[in-house]
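> Just the structure for this:
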Amino acid sequence: MVAFEDESTVAAFIQEQVSHPMACKHVGDRAIYQCHNDFGPVMKGLGNMIPQMTDFGLAQRGDKLEPLIHPIQPDEFRAPEVLLGTGWFYSADIWNFDAMPGTGPYSPAQHVADMIALIGPPNPVLKRRERDMHHWRWSPAALNPRGQLSGTAAEFYGGPFFASDGTFVRVDLIPARRSLVNEVPQCILEENHVDLFLEFMKKMLCWLPEERATAGELLLDPWLNLSTT
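Predicted coordinates:
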């Protein structure tokens, strides 16, 4: 759970309920409201820094013995190993970064293209894992966004995303003028702070899950301890 980035978000939500109340049902003397987790886009000026609220209904257990390959995470925050079906673990939570600009329909291929633009080509190890694991199936099958029953990551997300020679199959989607430097929030003005922020992000946004920093390591990162540096 995260705090709202601006108190006016709550006031706007309350006002919206006056004119457009949420759906609810009455059971005895209780009113049960439909789950609501969309409070609109993050306030302008902080959009690159403050995450959207995410429903705890998307939480998953990570202590199972079998490989974890089934779909998880909100679309925009999905880690590469989830999209590629190469097996995920708790390190997927470290990725949670919205790599996709704009508000158009979600496209997994575009998502991978944006990742490439931001952090460079995938590690060959990850591409090999996608080839080796593309036939791995989960059970029960899940409905993909197109309403089709899917039992593999490729079926669910429209992969595989890399050809047998390791090239990305939708090179045409890679934005030409995107980079991680462009994701630095405008409120970070000092050059040394910009460098610290970028180093912090690079520790999170690694293609290989095992190369990402842990939550404990990030907590000690200089970016989160500017007052002591």
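> When you work out contacts or count neighbours from here on, use the C-alpha atoms and nothing else.
Fine.
> Leaving out chain neighbours, which residue sits closest to Glu210?
Distances taken as C-alpha to C-alpha, 6 or more residues apart in numbering put Ser91 closest to Glu210, at 7.4 Å, once the chain neighbours are dropped.
> residue ranges of the strands in the chain, please?
24-27, 30-33, 142-143, 149-150 (DSSP state E).
> rewinding a little: where's the residue nearest to Glu210 relative to Pro41, distance?
According to C-alpha to C-alpha, to the nearest Å, Ser91 and Pro41 sit 26 Å apart.
> try Lys127
Distance of Lys127 to Pro41, computed by C-alpha to C-alpha: 33 Å.
> These two: which has the busier surroundings?
Neighbour totals were compared for Lys127 and Pro41, and Lys127 leads with 23 against 11 (other C-alpha atoms under 10 Å).
> Contacts only, for the residue nearest the centre of the chain.
Centroid-nearest residue in the chain: Phe77, 0.9 Å away (criterion: C-alpha atoms, centre = their mean). Residues in contact with Phe77, defined by C-alpha atoms under 8 Å, 6 or more residues apart in numbering, are Trp95, Asn96, Phe97, Asp98, Ala99.
> can you pull the buried residues of the top helix by length along the chain?
Criterion DSSP state H: the longest helix present in the chain is helix 191-204. For helix 191-204, the buried set under the neighbour-count rule, 16 or more other C-alpha atoms under 10 Å, comprises Val194, Leu196, Phe197, Leu198, Phe200, Met201, Lys203, Met204.
> same check, this time on stretch 80-93
Buried, per 16+ other C-alpha under 10 Å, within stretch 80-93: 80-89, 91-93.
> And the contacts of that stretch?
62, 67-72, 78-79, 108, 112, 126, 129-130, 133-134, 152-154, 157, 159-161, 207-210, 212, 214.
> ok, now with 6 Å
Here stretch 80-93 makes contact (C-alpha atoms under 6 Å, 6 or more residues apart in numbering) with Pro67, Leu68, Ile69, Ala79, Arg129, Glu130, Ala153, Pro209.
> Next: stretch 110-129.
Stretch 110-129 is contacted from outside by Thr86, Leu173, Ile174, Arg178, Ser179, Leu180, Trp207, using C-alpha under 6 Å, 6+ apart.
> quick one, helices of this protein?
Secondary structure of the chain (DSSP H): helices located at 8-19, 80-84, 92-95, 108-119, 124-133, 153-157, 191-204, 215-219.
> Let's compare: structure for the following, please.
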Amino acid sequence: MLDYRAEHFYPVRLDEVFNGRFQVVAKLGYGSTHLIEITNAPPSRHPGAKNIRQLLDSFQVASPHGTHMVLVLQVSQMSIRDMDTVFMKGAGFEEEFVKSAVKELLEALDFLHNKVQCVHTDIHPGNLLLGVDDNAVFQQLEEAEFKSPVPRKQLGDRTIYLSRLMRPQVGPLLLSDFGETCLGPGPHAGDIMPIMYRAPETLLHIQWSYAVDIWSVGLTAWDLLEGRTLFNARKEDGSFSDGVHLAELVAALGPPPQRLLDRHRARALEYWDAQGNWGEFVPIPVGKTMEAAKTKLGDGKRTMFMNFLRRVLTWDPYDRPTSGELLSDPWVTS
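The predicted structure is shown next:
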């Protein structure tokens, strides 16, 4: 990967034993995190607790480049984003799969927001993993590695292994990656969320809370169904732009309410005049309304899905329903 820096990663070797109890038997992928603000979710009978990827243990390990924190996490399969890329070829998933995933995501958020009281801030298909109901699938992986080791190459002080591809099996959705989580309802401040998933309040530098996760649910549902993001947020040269992103929101949602712009007048005046009229220096995309957005669904199902999106994708975070309220949405329950 382009931003790979060897000192940020521990040079793991297959068969290596960590902390006297954990042995590496196969490589499924790679990843990193720079901040941990939430550890293990407390025991709970809440239905959404099962959809939070559990932290089972942690310890430190030394390498030539320093000390690394090792997190032992609940075993899982690939992310739903990778499933779409590898197996669906970027075409998105069938509606029933999407509804099931969204329902489990909403249950996870209901648990996080109401029981744990934290804001995830980084919800997207890449952080939604497919769990497993039966660990036997990993025993098969271990046997395959023993019989036919994956290709590898030596690079300096480390061995680079090819990741093993697993064909997805049925399992629960697991919300993962709590590296950017904020504890407490807030309001919080600061730059959060992947660029194309940013909620209006973050673009407008307004304090935020649980509602940013609800915004992400809507964009995630769209991505899973259509295999593409709803908003591009890029200029013609490919660079990201808040102005372009806000112009896309105006096209899709209509103008924002003045009460929202009044919460950070200085920021709002960079794009709107004092009366709330959009500046002309960034053109509003033509034909990019929510009604004009094309989906793979037929008319009846499309109407229900778009009504769901309309409830979730609102300018004002105070107008967005909670995760609990969305669990009874007609599209989710149909």
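> Could you get me the TM-score between them?
The TM-score (TM-score structural alignment, normalised by the length of structure 1) is 0.64; 180 aligned residues with a C-alpha RMSD of 3.7 Å.
> which among the contacts of stretch 80-93 of structure 1 end up buried?
By neighbour count, with 16+ other C-alpha under 10 Å, the contacts of stretch 80-93 of structure 1 hold Leu68, Ile69, Ala79, Glu130, Ala153, Pro209 as buried.
> so which of the helices of structure 1 gets nearest Tyr33 of structure 1?
Shortest distance between Tyr33 of structure 1 and these, using C-alpha to C-alpha, is found for helix 8-19: 11.8 Å.
> returning to that earlier point: quick one: which of the contacts of stretch 80-93 of structure 1 is nearest to Gln186 of structure 1?
Nearest to Gln186 of structure 1, judged by C-alpha to C-alpha, of those is Ala79 at 25.0 Å.
> corresponding residue for the closest one in structure 2?
Counting by TM-score structural alignment, Ala79 of structure 1 corresponds to Ala199 in structure 2.
> Distance check, that match against Val217 of structure 2.
Between Ala199 of structure 2 and Val217 of structure 2 the computed distance is 11 Å (C-alpha to C-alpha).
> what do you get for Pro256 of structure 2?
Applying C-alpha to C-alpha, the value for Pro256 of structure 2 to Val217 of structure 2 is 20 Å.
> what do you get for Arg320 of structure 2?
Going from Arg320 of structure 2 to Val217 of structure 2 by C-alpha to C-alpha gives 11 Å.
> With neighbour numbers in mind, choose between the two.
Set Arg320 of structure 2 next to Val217 and count neighbours by other C-alpha under 10 Å: Val217 wins out with 25 against 20.
> and that one, that's in a strand?
No: assignment of Val217 of structure 2 by DSSP: H, G, I helix; E, B strand; the rest coil gives helix, placing it outside any strand.
> Tell me who's in contact with it.
Counting by C-alpha under 6 Å, 6+ apart, Val217 of structure 2 makes contact with nothing.
> corresponding residue for Lys202 of structure 1 in structure 2?
The alignment partner of Lys202 of structure 1 in structure 2, by TM-score structural alignment, is Arg310.
> correction: Trp95 of structure 1
Using TM-score structural alignment, the equivalent of Trp95 of structure 1 in structure 2 is Trp215.
> check contacts around its match.
By C-alpha under 6 Å, 6+ apart, the neighbours of Trp215 of structure 2 are Val312, Leu313.
> hmm, try it at 7 Å
Ala199, Val312, Leu313 (C-alpha atoms under 7 Å, 6 or more residues apart in numbering).
> Out of these, which comes closest to Lys153 of structure 2?
Ala199 (42.6 Å).
> Relative to Leu249 of structure 2, how far out is the closest one?
Plainly put, Ala199 of structure 2 is 10 Å away from Leu249 of structure 2 if you go by C-alpha to C-alpha.
> Also Glu142 of structure 2?
48 Å.
> higher neighbour count, those two?
Neighbours were counted for Glu142 of structure 2 and for Leu249 using other C-alpha under 10 Å; Leu249 has more, 26 against 17.
> Now check structure 1 for the residue matching that one.
Checking with TM-score structural alignment, Leu249 of structure 2 has Met115 as its match.
> Give me the nearest residue to the counterpart of Ala91 of structure 2 in structure 1, chain neighbours excluded.
Residue correspondence to structure 1 (TM-score structural alignment): Ala91 of structure 2 is matched to Gly45. Leaving aside its sequence neighbours, Gly45 of structure 1 sits nearest to Gln186 (C-alpha to C-alpha, 6+ apart; 7.1 Å).
> Report how many residues lie close to the one you found.
Number of residues near Gln186 of structure 1 (other C-alpha under 10 Å) recorded here: 13.
> cool, Trp223 of structure 1 as well?
Neighbours of Trp223 of structure 1 under the rule other C-alpha under 10 Å: 20.
> Over to the one 3 residues further on?
Counted with other C-alpha under 10 Å, the neighbours of Leu226 of structure 1 add up to 10.
> which ones are touching Trp272 of structure 2?
By C-alpha under 7 Å, 6+ apart, Trp272 of structure 2 lies in contact with Trp278, Gly279.
> Now with 10 Å, please.
With contact set as C-alpha atoms under 10 Å, 6 or more residues apart in numbering, Trp272 of structure 2 has these partners: Leu261, Arg265, Trp278, Gly279, Glu280.
> quick check: angle from the helix or strand encompassing Ala221 of structure 2 to helix 299-312?
In this structure, Ala221 of structure 2 is located in helix 211-226 according to DSSP states H and E. When axes from the mean of the first three to the mean of the last three C-alpha atoms, to 10 degrees is applied, the directions of helix 211-226 of structure 2 and helix 299-312 differ by 160 degrees.
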